[in-house]
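K.L.:
build the 3D model from these lines:
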Amino acid sequence: MAMMTTGRAPVPLVPLDARAVGMSVARTNFMRRPASEPARVGHREWLHFSIGGPDLTLLVNMSVVDDQRPSVPRGCERGRVLVLVRDSGGWGGGADEVGAAELEVHGGRVFVALAESSVDLVAGVFVVKVRLRDRPIAFELELRPRAFPSMASNVAIGPGEEPINWVVVPDLSADGWLEIAGARRQIRGAPAYHDHNWGYFSHRDFAWQWGHALPDDGASPFSAVFARLLNGAQTETYMQSLLLWRDGRQYRVFREDEVEVSAEGLLRKDDFFTVPRTARLLTGGTAADIPKRLRIEAKGRGDAVSACFEAIDAARIAVPNEHDLGTTLIHEVVGVFELRGVVRGEPVALGGHAVFEYLGRGA
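P.N.:
Below is the predicted model:
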């Protein structure tokens, strides 16, 4: 039986704003594959989407990187499609590795085709099509941006490292279908989030805490994104920010010394669902560095907010390092986000489903 997934009832943007949002997304969110710098190697770029709420969470990541393996001719690329799905039955998902012969990227716009999966930006709408080869998971979605993007360029991640760049779109509405093992679900108006990252950076001495939240209450006009970049030991913070949008427009950005972060407890799990599946043998079944609660205090220029993300469940992605034989682990954590405070002399409140991502070095 098909299952309808209904998102919150968002405050509609007026037609002019909808067109302006689409134009802004198209002008900032294009592929940066380094065709103009053929002498450089090590470029990486990915498109990440998070769709749904507490009953169904769908995460998809499509990445393209310079293929630096010694056996591969210089200038080749390779891609990967990663999917995680969480519903009442727990976690599922898989990963497809895609070679240069099955990869197509259009620089200067959003178009990536990786074997049977693709992302295209058509008239300001993301069209995402995925059909995994190693797992019976497929979906086709149209994601309409409902907020202006925010872009960060040349963000430093430590001495001697290349910077990272990104664009985030905090609020989209998703429509389409998702099929798992032959059972199809219709998705209508599901809340969604998107980010796009690129650069020549590595994971050599680098970690991050990254999260996004949308309100469960359709009457709330707010959405939030939290970003924090640290060294690998997580003893030094390179940057941190809490971004708030109201009615689709960026409303307040708390940066650096305006933000204080603290962690409480640990998320305890006997086993973590891991993609690729084979990587579980290398990474083990448990992890001990996911905070149960992450508290964020932000204040400055007369504005002040308090926020807390409480973790409920998590899965992980294992990425082989290119600089050594180790592994980088990305924990995708679902939970509840609560934010309260005052900005521009007016109360701010946001409560709802959130997904946070913790990246760090594996064992």
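
K.L.:
all contacts plus neighbour counts: C-alpha atoms, from now on.
P.N.:
Fine.

K.L.:
for Phe201, the count of nearby residues, please.
P.N.:
When neighbours are defined as other C-alpha atoms under 10 Å, Phe201 has 18 of them.

K.L.:
let me fix that, I meant to ask about Gly285.
P.N.:
Other residues close to Gly285 by other C-alpha under 10 Å number 13.

K.L.:
apart from its neighbours in sequence, what residue is nearest it?
P.N.:
Asp271 (4.8 Å; C-alpha to C-alpha, 6 or more residues apart in numbering).

K.L.:
verify the contact between that neighbour and Arg280 for me.
P.N.:
No - using C-alpha atoms under 8 Å, Asp271 is not in contact with Arg280, being 9.8 Å away.

K.L.:
quick one: the helices in the stretch 201-350 of the chain?
P.N.:
Assigned by DSSP state H, counting those that start in this stretch, the stretch 201-350 of the chain shows helices spanning 280-283.

K.L.:
one more to put side by side:
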Amino acid sequence: MTTALPFPSPAPRVSATLAATDYFRRSPARLRGRADHKEWQHFLVHTEGAHLLVNFNLVDDRWAPDPRRAEVARLIALARTDAWDGGVDRFADGEVEVVPGRIDARFGESWLRFDRGRYLLSIALRDRPLAAELELVPTTTPALSANQPLSPERSLSWLFVPRLVARGTITAGSVTRRVEAAPAYHDHNWGHFLWGDDFSWEWGSALPWDPANAWSVVHVRMTDRGRSAARYQGLFLWRGSEPLRVFRDEEIRVAYDGCFDVGRPLRVPRVMALLASGAASDVPRRMEVVARSDGDELRLRFAPEAVAQVVMPSERDLEAVTVLNEVSGRAALSGRVRGVEVAMEGPGVFEFLRDG
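P.N.:
Now for the predicted structure:
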């Protein structure tokens, strides 16, 4: 059972924090600085009929003849209705406007803005019947982390907003769905690294269907390429608008059960599909994250339901690929933290980065 709540107004403190921290960095190579820069603004929106993923990303092309013009803009948009559909659009320089220091971008006819505390998205894929017009209001304080280790030489910075509320429309195929007060998630990542470097990650978020349920959770795990050693782990718990507890590193244990039968997953861009056959075979059938410290315990369970793959050529090996498995499923959160019982069930999306 869910409880209807009015659509929220932006909180001034959260709006000011995001305006000061969630802005586009852009590649220093444009100004003869360091290359191999990657950056993306990522959004998830959950409704009972559709789950939407939108990613505005800027990535340096390491093989570009002029490093000052190496930055490539792509829009990834995926929607899960009965199954995943979507694609990846790439844009020429003249189609792209991104303002450094602001949350403001235009990729062709699609755009992202931050206006008076609201994220505004308008996206439409060129070759697939997927579009969305959305307003997203953050309802939690963001988390910001700089230069976390990906590998001995590489690092990743991130900001995430574990909970937003979305409204607008999502059009998938011939069906346009009205979105009203839907749970949503946002993150922004940036750093200097290459696909194919010695790292892997698992990154997941879960939200309740019931808007009256106060809990939100994010799990981050960075490992070596073989996933034998964790370089960073974090389990972040929010109660209402504020963070309640962060568990880290040795306080966290992750267990996997079986392999999820992915069938024939959507792979994008579609021209990369033949290079990534079998790449999702180690997505777990079930996953459990258990955190314990100082008398607190938190348990996050995730059961996958559907997989879509974003396939990228390795920047270390011309015959290999790197695969981002976007896995949609059911999440359950339980435990006791700071003397408070924690219980939540709802949609989750976990991203498993794997070698293809």
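
K.L.:
after superposition, what is the TM-score?
P.N.:
TM-score for the superposed pair, counting by TM-score structural alignment, normalised by the length of the second structure: 0.94. Supporting figures: 353 aligned residues with a C-alpha RMSD of 2.0 Å.

K.L.:
among Asp271 and Arg280 of the first structure, which residue is more densely surrounded?
P.N.:
Neighbour tally, Asp271 of the first structure and Arg280, criterion other C-alpha under 10 Å: the higher count belongs to Arg280, 18 against 13.

K.L.:
distance of that one relative to Arg86 of the first structure?
P.N.:
Counting by C-alpha to C-alpha, to the nearest Å, the gap from Arg280 of the first structure to Arg86 of the first structure is 18 Å.

K.L.:
what does Leu325 of the first structure give?
P.N.:
30 Å.

K.L.:
ok, Leu267 of the first structure next?
P.N.:
17 Å.

K.L.:
who's more crowded, the two?
P.N.:
Counted by other C-alpha under 10 Å, Leu267 of the first structure and Arg86 do not tie: Arg86 has more neighbours, with 21 against 18.

K.L.:
list the contacts of that one.
P.N.:
55-58, 92 (C-alpha atoms under 8 Å, 6 or more residues apart in numbering).

K.L.:
the second structure: which residue goes with that one?
P.N.:
Under the alignment (TM-score structural alignment), Arg86 of the first structure pairs with Arg80 in the second structure.

K.L.:
okay, buried residues for the helix or strand containing Gly87 of the second structure please.
P.N.:
Counting by DSSP states H and E, the element that carries Gly87 of the second structure is strand 84-91. Neighbour counts over strand 84-91 of the second structure (16 or more other C-alpha atoms under 10 Å) mark 84-90 as buried.

K.L.:
with the first structure superposed, average distance for that strand?
P.N.:
With the two structures superposed, strand 84-91 of the second structure lies on average 0.9 Å from its match in the first structure, counting by mean C-alpha distance after the TM-score superposition for the first structure.

K.L.:
how about stretch 231-250 of the first structure: buried residues?
P.N.:
Neighbour-count burial for stretch 231-250 of the first structure [16+ other C-alpha under 10 Å]: 231-232, 237-245, 247-250.

K.L.:
skipping adjacent residues, who's closest to the residue sitting nearest the centre point of the second structure in space?
P.N.:
The second structure has His42 as the residue nearest its centroid, 5.0 Å off, counting by C-alpha atoms, centre = their mean. Leaving aside its chain neighbours, His42 of the second structure sits nearest to Asn55 (4.4 Å; criterion: C-alpha to C-alpha, 6+ apart).

K.L.:
the corresponding residue of the first structure for the one you found: how many residues sit nearby?
P.N.:
Under the alignment (TM-score structural alignment), Asn55 of the second structure maps onto Asn61 of the first structure. Around Asn61 of the first structure there are 18 other residues, counting by other C-alpha under 10 Å.

K.L.:
I'd assumed Leu84 was in contact with Asn61 of the first structure.
P.N.:
No - the criterion here is C-alpha under 8 Å, and Asn61 of the first structure misses it with Leu84 at 9.0 Å.

K.L.:
mind naming the longest helix for the first structure?
P.N.:
When the first structure is parsed with DSSP state H, its longest helix is helix 15-28.

K.L.:
next structured bit after it?
P.N.:
Next in sequence after helix 15-28 of the first structure, counting helices and strands by DSSP H and E, comes strand 44-52.

K.L.:
tell me the first helix or strand C-terminal of that next one.
P.N.:
Later in the chain than strand 44-52 of the first structure, the nearest helix or strand by DSSP H and E is strand 57-66.

K.L.:
helices or strands next to that following strand in the packing?
P.N.:
Contact here means 3 or more C-alpha pairs under 8 Å, 6 or more residues apart in numbering; DSSP states H and E; on that basis strand 57-66 of the first structure packs against strand 44-52, strand 77-87.
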